[in-house]
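Peer 1: Quick one, fold the following:
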Amino acid sequence: MTAAPQKSPVDLPADASARVDAASQSSRHPAIVILDFGSQYSELIARRVRETEVFSLVMGYTTSAEELRAIAPKGIVLSGGPSSVYETGAPVCDPAIWELGIPVLGVCYGMQLMVQQLGGSVVAAGRAEYGKAPLHVDDPIDLLTNVEQGSTMWMSHGDSVERLPEGFVRLAHTDNTPEAAIADHGRHLYGVQFHPEVVHSTCGMALIRNFVYHICGCEADWTTAAFIEEAVADVRAQVGDKRVLLALSGGVDSSTLAFLLHKAIGDRLTCMFIDQGFMRKGEPEFLVEFFDQRFHINVEYINARERFIGKLHGVTDPEEKRKLIGTEFIRVFEEESKRLGPFDYLAQGTLYPDVIESAGTNIDPKTGERVAVKIKSHHNVGGLPKDLQFKLVEPLRKLFKDEVRKVGRSLGLPEEIVGRHPFPGPGLAIRILGEVTDEKLDILRDADLIVREEIRDAGLYNAIWQAFAVLLPVRSVGVMGDKRTYAFPVVLRCVSSEDGMTADWSRLPYDLLETISNRIVNEVKGVNRVVLDITSKPPGTIEWE
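Peer 2: Alright, predicted model coming up:
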């Protein structure tokens, strides 16, 4: 997203709007629609398309051709998926999609489905192909323009195309896959057996740009200025003359949302900062001063530390922690809003990855909807009580984290806020494994501060997605001052990422690791050991709970 000018927003056709995620709150047509067949990469495809400054949305694979005609995207992408096209109950798209005259790109399963429905054949591969493979380009134009000969592409498939449908030609192959990229140029139908959206595919973005710009004819109008203009209009249309209460945490998301809402509705916004006792050291005081005194955005400070810690007494299950904290947040908002209100709307900084992880990615073959196979609940999503007394305002719900940062900078949010590392809504409560106590919170606050101070002093803060400490619910033997200790270990978690959906552990200099370890052990009472988490996401998650 950039600050380039854009066209006026338009409304989604009424007969198609129900099929778009109802929570998107976007008045813009998606230029590219991704039909989701259950792939772990479906949202990543949307993410990559947006990197070309073209707006995309993920929709269920049961979206009909008629609904797509009403939405009128310039291109359609069929995602990959875990199924085989010949499995009983395998997901299929409306075959009338091929006759819409809209360019279609099938990725992996999407390509196999295209081949099967158009009269070709797909069989179990003699040799499954997973991981990196060099691509041998047979037709270096159109879809594969600027895709280098021998470039690496990421493979993940057990089936392969045996016979192409009439009108299709081969564009590329690999050593194990004869039909790695195919096309029916006359109907603008394309398929690739690899995943151009993943970072391992070295020329993947070149292929995506070819499809988006040259084949679909999209314009680069998904910009920061465009989003702000549309979001402000959407908020004003949704809220009218009502008042909005914002759940302000001080993180990048809620802070950007505060600036966006203040631009949209001015003094009808009230930010309520609830100090639940799980914040980092010195943050409550900093946040109130920052918003209220420096930027004159109304902030109501609520000290609810004892209330929250009491709710978590004896609780060790991470999912229960998140839901208790999320529910208690809403309860406090409800109570305080009666004192300050009335308020009709509650604003939250929910992002697209929050929705993805809370909803799961499996697809019900009967309905085409996502089924709730959850990784974890996010406090903005999974913890909401059924008797919620507010209507929700979530204008950032379709943005990825890096897009939120760009929006924040365009709105004038200072770098000291917009450049901050992500911090979970439940705070330190989910970085303390097991029961949360005042003693453990004090230990973790001190350890976490040391981690952040040393990362900043080393000039690495902006090069790392997140850097924090985790406190484990075990003790180990140590020796300090010739005396035996029996104290907690602290885990150092530092990761690099682009959008939080995948992550890799950060390779910090040994001298820096040594400094962090020495400071924590010597300065934080109750800790005698520091360990390093070197797990990527997946298979792990960034947070431990």
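Peer 1: make it CA atoms for all contacts and neighbour counts henceforth
Peer 2: OK.
Peer 1: Stretch 500-508: which residues count as buried?
Peer 2: 500-506 (16 or more other Cα atoms under 10 Å).
Peer 1: ditto for stretch 428-448
Peer 2: In stretch 428-448, counting by 16+ other Cα under 10 Å, buried: 428-436, 440-448.
Peer 1: Please give the structure of this sequence too, so both can be compared:
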Amino acid sequence: MKNEVIVVLDFGGQYNQLIARRIREAGVYCEVHPYDMPLEKLKALAPKGLIFTGGPNSIYAADAAICDKAIFEMGVPILGICYGAQLIAHMLGGVVAKAKTSEYGRTAISLNANSKLFESLNGETICWMSHTDAVKEVPAGFNITAESVDCPIAAFENAASKVYAVQFHPEVAHTENGEMMLNNFARVVCGCAGDWQMADFAKEQIEAIRAKVGAGKALLALSGGVDSSVAAMILSKAIGKGLTCVFVDHGLLRKNEGDEVEAIFADKNKLDLNFIRVDASKRFYAKLAGVTDPEAKRKIIGEEFIRVFEEEAKKIGAVDFFVQGTIYPDIIESGLNKSAVIKSHHNVGGLPDYVDFKEIIEPLRLLFKDEVRKVGIELGLDSKLVNRQPFPGPGLGIRIIGEVTAEKIRIVQDADAIYREEIAFAGLDEQIGQYFAALTNMKSVGVMGDSRTYDYAVVLRAVETSDFMTAKSVKIPWEVLEKVTTRIVNEVGGVNRVLYDLTGKPPATIELE
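Peer 2: Below is the predicted model of the structure:
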């Protein structure tokens, strides 16, 4: 049975996939497509509802994103969010103008309880605003359904036409009843049954990949992390022995990690996969020599990965498909969804212009990390593997500030191993979203054994996060940090200072680079 679908039309905002995620959490399948998707293709999806996302520009800007007005004639419910709300007003005859007071952050609003969008909600709630323009006049036939002190038209709707609009962002956690609002849109307004589950996603991906690859061959870039491991399971179930998993040891892994990955994936009794390990550390070190810019390092590592994979594909022979465990935060941060480039992920924005494969397959590109883990459980992966600490593809190359050298790699590997060991000993390893040690490019004066030292500072990082789009620092017990610090300074040569990073995301990224 084909699942009901709600389509999110992407106008370039940062949180667009969060909308799709919230709809999926309501049990309704959801896809994200560009705002200028051809109308016939959009109709072919037979959506039960449409959501217009936020966006970075003014509706009156020369490069404003404007969709086909015929969308309003499809007869399906529409919800506009932020820019999407302004777009609805503008296209249907309302007025949008620069607000007297811009609103950013948590804002109290008053709701009209008669709206289906706000069904079961109290008259007052807190939402997340982020806008400079605002709707000044609603189109004919529309009613105002919410207001704030500085935004008299915080929400409006035409219930008869099933067109709804909100100036705030219900998809973010800061909007207290945002999930309920999106659930109401999907289940109450659109009338969706809510019969979609994560198991359906895995099944659909397996069937789609089986149909695409057929009797062909695919090479999967396996890191041993959650994303690539889940991707490997999907491909294995789809094409069996047509899949070869290639693990490139670029010499930038955590301490002993190469051997640990090989022990898991080369064991035919655990996972029946074609597994190849390639020691490419020397070529990566040579390419990174003298390079200090973190974005340049990502690009170099990304291209070198691809070149190794191309070489291995030629050895296997007739490999047309290249598979990656790309997930949605990678895409957003790499700027491939009309958003600003934050950093290039080696498997997305870090790819070279030319890749010698017929097609790249990314079965997880629409999922967040926690959703990927759910798919892994559905596919029968061991929970320890599914909940494994995330590790970036560029590895320690982006956890070492400045030039990458053999000495620095040794330092950060040893410091990180101590940190992970003590976190596990304290029973905190399953409570923290991600934690690691990184090496700064700063040296400072210290005193050890009555002698002067001039050594590196190590930075410890630990964050709480579920989707890896936002994060906050973890309050690790002081005694644990003291023990980690003492051990690193005493046991890791070349380090005389340990720092703890308290910065959240935003404004920082999770990695230190």
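Peer 1: what's the TM-score here?
Peer 2: Once superposed, chain against chain, the TM-score is 0.95 (TM-score structural alignment, normalised by the length of the second structure); 510 aligned residues with a Cα RMSD of 1.8 Å.
Peer 1: Which stretches in the stretch 201-350 of the first structure count as helices?
Peer 2: In the stretch 201-350 of the first structure, the helices defined using DSSP state H, counting those that start in this stretch lie at 204-209, 224-239, 252-265, 283-288, 305-311, 318-340.
Peer 1: closest one to residue 523 of the first structure among these?
Peer 2: helix 283-288 (20.2 Å; Cα to Cα).
Peer 1: equivalent range in the second structure for the closest one?
Peer 2: Helix 283-288 of the first structure corresponds to residues 257-262 in the second structure, going by TM-score structural alignment.
Peer 1: Equivalent analysis for stretch 243-255 of the first structure, please.
Peer 2: Under the criterion TM-score structural alignment, stretch 243-255 of the first structure matches residues 217-229.
Peer 1: coming back round to it: for the helices of the stretch 201-350 of the first structure, which one ends up most surrounded?
Peer 2: helix 252-265 (a mean of 22; mean count of other Cα atoms under 10 Å).
Peer 1: which helices and strands sit right next to it?
Peer 2: When contacts are defined as 3 or more Cα pairs under 8 Å, 6 or more residues apart in numbering; DSSP states H and E, helix 252-265 of the first structure packs onto helix 224-239, strand 244-247, strand 269-275, helix 401-410, helix 415-418.
Peer 1: rewinding a little: just curious, which of the buried residues of stretch 500-508 of the first structure is nearest to residue 265 of the first structure?
Peer 2: Using Cα to Cα, these come closest to residue 265 of the first structure at residue 500, 30.3 Å.
Peer 1: Confirm residue 7 of the second structure sits in a strand?
Peer 2: Yes - assessed by DSSP: H, G, I helix; E, B strand; the rest coil, residue 7 of the second structure belongs to a strand.
Peer 1: Quick one: map it onto the first structure.
Peer 2: So residue 7 of the second structure corresponds to residue 33, using TM-score structural alignment.
Peer 1: before we move on, what about residue 323 of the second structure?
Peer 2: In the first structure, residue 323 of the second structure lands on residue 347 (TM-score structural alignment).
Peer 1: pretty sure its match is in contact with residue 396, am I right?
Peer 2: No - using Cα atoms under 8 Å, residue 347 of the first structure makes no contact with residue 396, being 9.9 Å away.
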